[in-house]
Every structure is written in C-alpha cells, then in structure tokens.
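Novice: Starting from these lines, generate the structure:
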Amino acid sequence: MSVNATSPVPVRRAHSPFMAVAAVTLLTGLGAGIGGMLLALLLHGIQHVAYGYSVSHVVSAASFLDGVSDASPQRRAMVLTLCGLVAGLGWWALYRYGRPLVSIRAALKSDDPQMPLMSTTIHALLQIVTVALGSPLGREVAPREIGSALAGWLSRRAGLSVAQSRIMVACGAGAGLAAVYNVPLGGAVFVLEVLLGTFGWSVLVPAVVTSTVAALVARLGLGNEFQYLTPAMTLNASLTVWSIVCGPVFGAVAWWFVELTKRSRAAAPKDWRLPVLSLLNFAMIGMLAMYFPQLLGNGKGPASLAFDGGLSISLAATLLVLRVAITASSLRAGAEGGLLTPGFANGALLAIVLGGLWTLVWPGASPGAFAVVGATAFLAASMQMPITAVVLAFEFTRVSQEFLIPILFAVGGALLAFQACAKWVPAAKPVRGWFGCGGVNKV
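Specialist: Below is the predicted model:
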C-alpha cells in the first residue's frame, strides 16, 4: 500500500507486468503440455480399441501402421465408415449449435485475442478422434488450438495487454505443437517464423520457455520419443546433386497441393450436406484401405516406410496419388485437421519416386536419405516456413547434421519454384502465409 501525494487515501499498487507475463508463460507451457499429452494418449487409445492391436505398443513409432495392417480388411472399412459418421455429425452439430470458431490466425489479428473454450475443445477432440480412426489429415492443429485457447483465457485473467495476449496466444500454439511431437525447438521457431514473424526478445523468450515446458511435461506421459526411426545414412555427391536438381520439383508439386487443398476447404459444406459427404468420403477411404492400409492416419506410416527404404517406386507413387486424393476429398467433405504431417509424408513419397529414378543413373544414395530431404523440402514450400521445416525435420528424424547441406539446397529450390508457380501460373494467387490449419488462410 502507498499514499498518494495529494490525498491521504491509500492507493493499492498495480501488479507487476513482468510477473504477470512470467506467470502466464509458465502456465501456458504447463497447460499446453498437459493438453498435448492427453490428446496424444486419447488418440493412441482410440487407435488401439478401433483396430485391436496390443496396448503395449500404444506409443511405439510404427504401432498404428502395424495395427491397421494386422486388422482385417472388413474392420478397416467399418472403422472408416464410423469415422465418417463421427466427422459428419460432429462438425455439423458444432457449426449449428456451438459458438462460432475463432482460428489462431484470427485471434492473433483481433483486439480481443480470445478463442471460445468449449467450441475450440470440441473442435480439437473431433480432429483427434477422426485422425485416430483413420482420417488422412494431421493431428497437430488440435493441440495448437487447445494451447492458444488456454493462453488467451490466462492472458485475460492476468490482465495482459492486447499485444502481450497475442504473443501468448501464439506461444500457446507453438507449445501445443512442441508437446504432441516432442519438438521444443520446432514449436518455438514455429511461433517466431510462422505466427508472429519476428525473432525479437519479447517474443523469443516466452516462445522458448512455453515450448520447452510443454515438451518436458508431455514426456511424462508420452516418453522422450521422436517421431520417425531412421536407419544410419551417409551423405554423398549423388544425394547433394539430386537435391539441387529435384528441389524445384518439390516446390512445384507443393504449390499444386496447396491450391488443391485450399479450394477443397473453401468448398466444404457446413449444412446438412456435411454428414452425407463425410460418410460417403470415409466409406470410400475404407474401401481403399482394404487394399492399402498405409493410407490410414496422418501420413506417419508411409513416411516411416519411406525413411526405412521399405517402399518400391511403384508403391510409393500409388500411395502418393491416393493420399493426395483422399486428403483433398476429406477436406471437401468438411473434415478438419492439419496438413503438416500429411505434407511431410507426401514429400517423402515423392522423394522415393524421384530418388529411385535418379539411382538408375547415379546410384549411391539410400532411399531413406532421399525421403528425409524431399519431405523437408515439400513441407517448407507447402507451408511457407523454411526455417521451421528444417528444424522439425531434424527433431522428427534425428538425422546427422551433415544432411543440412542437401536439405538446404532442396528447400531453397522448392521455395523458388513455389513462388514462381504462385506468380506465373494462370488463375493462381499467391498463398504466402497459408498453413492449412482449420480453414483457408487460417492457423
């Protein structure tokens, strides 16, 4: 308490802005970590029940692909039909009866950066449940939304300014990504490069702290696992030259993929057609999964096969075409989810095709090495986040740092080709800043 110089009435001191920001930072990291951990455990649990594989393998790297492959073809079709019902009825009911959703991008632009807690939570849970049942979309948006919604609520309770609240909402999204994929540096860089576009200290410190805390907390339930197991690989001249030659190919294909998915999302219904289209779409995917179980899920399975060298050129090409088709059709039907891991898988599959053809002329590089480089280049171009993509690739796979050279060559070529396509292809519009997360031009 203190006394005003002109009045004897005691005046209460305002709380410290630094302490308020510090408290919200720590609580956001803690909450995002718990949320990401619980969402991941829910996803693995649903996968186990739906496809009936051993609960002891719930968090192993290849458990989902092994589980769906061991399940009968009829079971796969039935589970995907159920996925269509859940997706269609769930999102239709949310749009009809829930509060309007606010994307992370919209919250960051708002003077009141809040996201409705109940609607956002339901939206996130629907994504997790449908991906667990076999939807080809990514699961990374759900923990980001939970982290951002929590950060916005905490910021309001702590009385933070609008600018501070926006930073915390972005940090909540990065922390959710860090928690669910065990990528603390990737989560922080995602905030800095993609969401806020600055590496200033006022953003850098909370971004690093929230993502680190979230990743550490999530490890309590998920373990210190990384996403993809890769065999020992070495760098050679063949791979380096290939990355220079084929980098632009990944950028051009990534541009086409972005345009396809953007238009599919824009045309998605929110009325009575959503349940109908969703059921038809996932029933079709279920029929395809009877013959290609690798199609199910967010793309982690086929990407893992690509890194292990377990795919032929023909099978990789088939899976690539089918995965792109079912990703677009799922978005068109009204399903929601991310495109980070699907894009990473697409790049790996395309790399197996291009790399396999390359080895006919210049052998020496392993299929897995092609896949790591191609996956990173495709992700960097499709989501327009080169630094984040490179960091995520190394945290996902833990490959040697010597792969930084071909990866950077491929990423640079992919970005140039993507921007060239966005500028020169007729009727195309640049999509810089579009990240495939919850709607057109939304994060």
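
Novice: contacts, neighbours, all on C-alpha from now
Specialist: Fine.

Novice: Check the secondary structure at residue 432 for me.
Specialist: Of the three states, residue 432 takes coil under DSSP: H, G, I helix; E, B strand; the rest coil.

Novice: I have a second one here; can you model it like the first so I can compare?
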Amino acid sequence: MKNEAVLSKGTSNPAILWLNRYNFFLRFLLEGSLAGIVAGTVGIAFRLVLTEIEIYRNNILIWAHSIPAWGWLILPFLGVLAGGLAGWLTTFAPETAGSGIPHVEAVLMRQQRLVWWRIIPVKFIAGALAIGAGLSLGREGPTVQMGAAAGQAVSKSLMRTKAEELQLIACGAGAGLAAAFNAPLAGVVFVLEELRRNFSPYVLGGALTASIAADLISQKILGPLPTFQVKNLLPLPLTTLPLFVILGVATGVLGASFNRALQGGLELADKLTKVPRWLRAALVAVLAGVVGYFLPEVLGGGHFLVESVLANKVALQVIPLLFIAKFLLTIMSYSAGVPGGIFLPLLVLGTLIGSFIGQISGYLFPSLQGMAPSFAIVSMAAYFVAIVRAPLTGIVLIIEMTGHYQHMLPLLLTCVVAYIVAEALGTLPIYEMLLERDLMKGRSDGEASLSCEDKTTVIEVVVESGSPASGCRVKDLKLPSECLLVSVNRGTREIIPRGSTKLLEGDHLKVIVPEGKAGKVIEEFDKLTRCRVRNRVSSS
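Specialist: As a prediction, the model looks like this:
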C-alpha cells in the first residue's frame, strides 16, 4: 500500500522496516474497527426500523381482515404511497437501486463512484419504505452498501489514500453484513471470497476487526442469540446422504432458474423506458399488497416465514404456493429498481425447498419424520451457493444464523452438488451478472473517468488456479502498457519480478497504475489472473 511504501522509504534497516510496517498495520486495524462501528450503527438502526415497520404492517393486515368488503384495498393503497416515494427517492442516487453489492464491487474495481453522504440517507429511507411496503427484498444489500459508504466516510475524515479508502470500503461492507445477520465470521468471509478475492493481511485483518466491532454493537442492542432460533434438531443418519444429493440437484436447478428469471425481469424493466421508476415501484407495491392480503408470509424479507418453516409449522401442500408467490414477487420487486437485497428472500426460498423434500422424505421413510427442519437448514445454504456461488460465505452464514453446525457433512455435500449443477447449467453468479449489467449500462451512458491521469495508485490482484497467468512467466504475459508490476508476494516472501519470474497460483501482485486508468487495468488483469472456466461454460 502507498502509505506503507512511504513509511519505509529511505531506510534499508530490516528492523526499522518491520517496525514501520507493523505500526501501519496496527493503525489500519484501528481504522477498520472505526469503520465497523459506524457501519454497525447504521446497519442496526436499519434493522430496528424495518422491525417496527413490519410490526406496523402486520397490525394493519389484522385490521384489514376485519373489514371483508374493502379491507384488501388498504395495503395496496399504502403500498402505492411508500413504493412510489421509494422509487422517487432513488432517482437522487441511482446507484442505491437494487442490492448495492454489485455497486460496491464496481467501486472496488475502480469502475464506479461511491458518494457516502448521498448513499446512506437515500438507501436507508428508500430501502425502509420499499421493504415496509411489502416488496420481497432483504435488508442485507442495503446494510452492505451503507457499510461500504461508512467505510469511505471514515477514510475521508482521516484523509487516507485511495488504496486505504478501498480497503476501508471493503471492511465497512463486511461489517454491514455482520450487522444484518449477527454473523461476524460470514462478514469476513464475504469480503475475502466475494468482494476482494484477496487474503492479504490488510484485507483479512481489517475485515475481521470491522466485523467484530459491528457485531459487538449488534449483540449489545439486539442480544447474542442467532438470527433464527432453531430448537431440537434431530440427528441425520448417513443413510440420508442420497436424499441430500437430490436436494443439491434441486437447489442447483432452481438456483440457476432464479438467476435467469432475475436477469429476464431486469431486461424487461429496461425496455419500459417510458415508465418512470417511481411508477414501476408503485405498481409492484400494489401487487404485493393484494398478494399479501391473502399470503402475508411472502411480504418483505420473509424472516417470520423462515422461522415458521424451521419450526416445522408449514404444511406440505402450502409450500409450492408459497414458493411460487415468493419467487415471482422477489423477481418483480428487484426489477422495480428500488433499494433492497436478495439474501433473505433467497434464504426463504431455500428453506421452502428443503422443507418440501424433507417432508416428502418423512412420508416415504417413516424413520425420517420430523427431520424437515434439518433439510430446510441445509437447503438454505445450498440455494444460496447455487445463486451466489460463494460456498464458504453461504456455509458460514447459515451456521451463524442458526447456531447449529452438527449437520456439517450433509451441508457440505449438498452445497457442492448445488454448486456443480448451477455451474453446469451455464448461469453466471448473481452478483457477477448484476455487476456486468451495471458496467455495461455505465459505458452506454458515457460515464466520465473517475480519477486524474497524472496521479498513480497501487492495485493488488491475486493469481487464481487455472487462470492464464498461473504458471506463466512475466515476459510472456500481455500486460497492459499503462501499468508497472513492482512486486510479487508469495507467502511470506516478497519477490521483485523479472521477465523470467514464473507466476504461481496464490501469488499477490502489486501493480502501479495511473488513477484514471485503474479501472481499465483491473479489468485487463481480471482476464489474466482469474479462472475463466465459468465463461467457457457459459459460451458453450
């Protein structure tokens, strides 16, 4: 990082060099903690507001059912107001539309801007209105994006370099996920696996301290209990493993279907150029209100529906109806272009799939009766993996959210099968698909360069297994002309690269680039250092 280089400049004493790096690392950990505190505070406030709104909406539904003649109109009427206002507010910060996670990834790739003072208020208010109106959206997307904005706010207030700012943005994003689900380890893994794809000490240490700080606030205000409280889970015998292979295939197929359906919904929404965003959101909110009058379980994120499924209180014959309604409402809600995530809705869909297969298994094999909640927990993680393709994040997230890890073997098996099936079907991971859409729209809109040409910055990339750069010599790589490869970190060794230096998987490359061309250079290095198996499958 630039500051580290500045600190060590002018000295060749190994002890002083080590001390400078150690002091910088400690300072960065403190800054990560500060970013976590701010991100956690914003995230917990958002959770509390959503909880109050959901209670208020449920009370309105109870009152509406007491007026059979016209009570079904009450929620659609309120939805028009809340959904329309959410869509209107989003026009002041278009980057807050949808989950926000693809926007954070684009910012970390230096492809898009992040304006923290604009994102936090718009995402907070519009997200609360949209989810409160009954749109099938989750809280995690807003908390991740607002957490990233909080990380930038900390960096700006401390006047840090661009490289440090990006690290703190990633730390804040992980803290936002930790605050959303009381899952600090999942927040760390999410940063490492999805956002940065980089296990450097700065990324790991900063994400860890930020997530711990955010979770401390979460537990202080909301308590130490997991998000979903599951009791009396029955042990799963090894004879059930074939059933979990079937569950993995089902979640893989349905996960790929979700990704395709969401892509289709967004493409359809793009064609409705004459329909303003606020009107699209209002119309979807009306539909959600009508559906919610008869099926209130599918409104909002779906937290209480998950708890009902995990308590084995949802009948087998109702599950297909709930799944179809939740699936379609989630696609339409996200396509409306208002703030809201998809983590929680897809976890709801995963529990319904698992409960359905678990209950059928109980009818076919009487010894498995009562095990549907275990199937639902495993299915939550598998469906997440099939859609997001972040297996470590999915597994750790579900373990932390439920507080149970005794089903580790079927959990791992089902997630692996779901991942393989989803990859074989040729669909892109959901956030990769959304990121590509955002970048293409940005290019078509003619976005300006994000930085000045006369300034330089340092970027870090990791050589993945199976990538074109793995096993290749530096002189044989077609590196972008606008960059300078200055070091290769291999474990604890730092190598000054020469033309004959062979790059290996896991190498961390430090590259100096002009700030104005950082996005383009990162895109070129992405083609060289990341495994492109998924792209080959998709093109075939």
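
Novice: Which part of structure 1 matches the helix or strand that contains residue 518 of structure 2?
Specialist: Secondary structure from DSSP states H and E places residue 518 of structure 2 in helix 518-529. Under the alignment (TM-score structural alignment), helix 518-529 of structure 2 falls on nothing in structure 1.

Novice: Over to stretch 39-59 of structure 2?
Specialist: Alignment of stretch 39-59 of structure 2 against structure 1: residues 32-52, by TM-score structural alignment.

Novice: and if you look at stretch 345-357 of structure 2?
Specialist: Across structure 1, the stretch matching stretch 345-357 of structure 2 (TM-score structural alignment) is residues 342-354.

Novice: need the contact list for the residue nearest to residue 395 of structure 1 when sequence neighbours are not counted.
Specialist: Distances taken as Cα to Cα, 6 or more residues apart in numbering put residue 183 closest to residue 395 of structure 1, at 6.0 Å, once the chain neighbours are dropped. By Cα atoms under 8 Å, 6 or more residues apart in numbering, the contact set of residue 183 of structure 1 is 177, 211, 215, 392, 395, 396.

Novice: which residue lines up with the fifth one in structure 2?
Specialist: So that's residue 395 of structure 1. Aligned partner of residue 395 of structure 1 by TM-score structural alignment: residue 400.

Novice: what's the burial count for the residue lying closest to residue 338 of structure 1 once chain neighbours are set aside?
Specialist: Spatially, and ignoring its direct neighbours in sequence, residue 338 of structure 1 is nearest to residue 138 (4.1 Å; Cα to Cα, 6+ apart). If you count neighbours by other Cα atoms under 10 Å, residue 138 of structure 1 ends up with 26.

Novice: same thing with residue 312 of structure 2?
Specialist: Residue 312 of structure 2: 18 neighbours (other Cα under 10 Å).

Novice: Ok, residue 161 of structure 2 next?
Specialist: 14.

Novice: from memory it sits against residue 2, does it?
Specialist: Yes. Here residue 161 of structure 2 reaches residue 2: they are 7.4 Å apart, a contact under Cα atoms under 8 Å.

Novice: is it true that the match of residue 395 of structure 1 lies in a helix?
Specialist: Yes. Residue state for residue 400 of structure 2 (three-state DSSP) corresponds to a helix.

Novice: Quick one: residues contacting it.
Specialist: Contacts of residue 400 of structure 2 (Cα under 8 Å, 6+ apart): 182, 183, 185, 186, 226.

Novice: ranges for the helices of the stretch 1-150 of structure 1?
Specialist: Here the stretch 1-150 of structure 1 has its helices, by DSSP state H, counting those that start in this stretch, at 17-51, 63-70, 73-97, 104-109, 117-133, 141-158.

Novice: For the longest one, give me the average deviation versus structure 2.
Specialist: Its matched residues in structure 2 lie on average 2.0 Å from helix 17-51 of structure 1 after superposition (mean Cα distance after the TM-score superposition for structure 1).

Novice: The shortest one too?
Specialist: Once the two structures are superposed, the average separation between helix 104-109 of structure 1 and the matching residues of structure 2 is 1.1 Å (mean Cα distance after the TM-score superposition for structure 1).

Novice: what residues are up against residue 202 of structure 2?
Specialist: Counted by Cα under 8 Å, 6+ apart, residue 202 of structure 2 has contacts 25, 28, 29, 167.

Novice: Residue 519 of structure 2: which of those residues is nearest?
Specialist: Using Cα to Cα, residue 167 comes nearest to residue 519 of structure 2 of those, at 15.8 Å.

Novice: Excluding covalently adjacent residues, which one is nearest to the closest one?
Specialist: Nearest non-adjacent residue to residue 167 of structure 2, counting by Cα to Cα, 6+ apart: residue 203, 6.6 Å away.

Novice: Secondary structure element holding the one you found?
Specialist: Counting by DSSP H and E, residue 203 of structure 2 is part of helix 201-222.

Novice: So which bits of that helix are buried?
Specialist: 202-218 (16 or more other Cα atoms under 10 Å).

Novice: cool, and stretch 278-298 of structure 1?
Specialist: Applying 16+ other Cα under 10 Å to stretch 278-298 of structure 1 flags 278-290, 292-298 as buried.

Novice: To what extent does stretch 169-180 of structure 2 diverge from structure 1 after superposition?
Specialist: Compared with structure 1 after the fit, stretch 169-180 of structure 2 shows a mean deviation of 0.9 Å (mean Cα distance after the TM-score superposition for structure 1).
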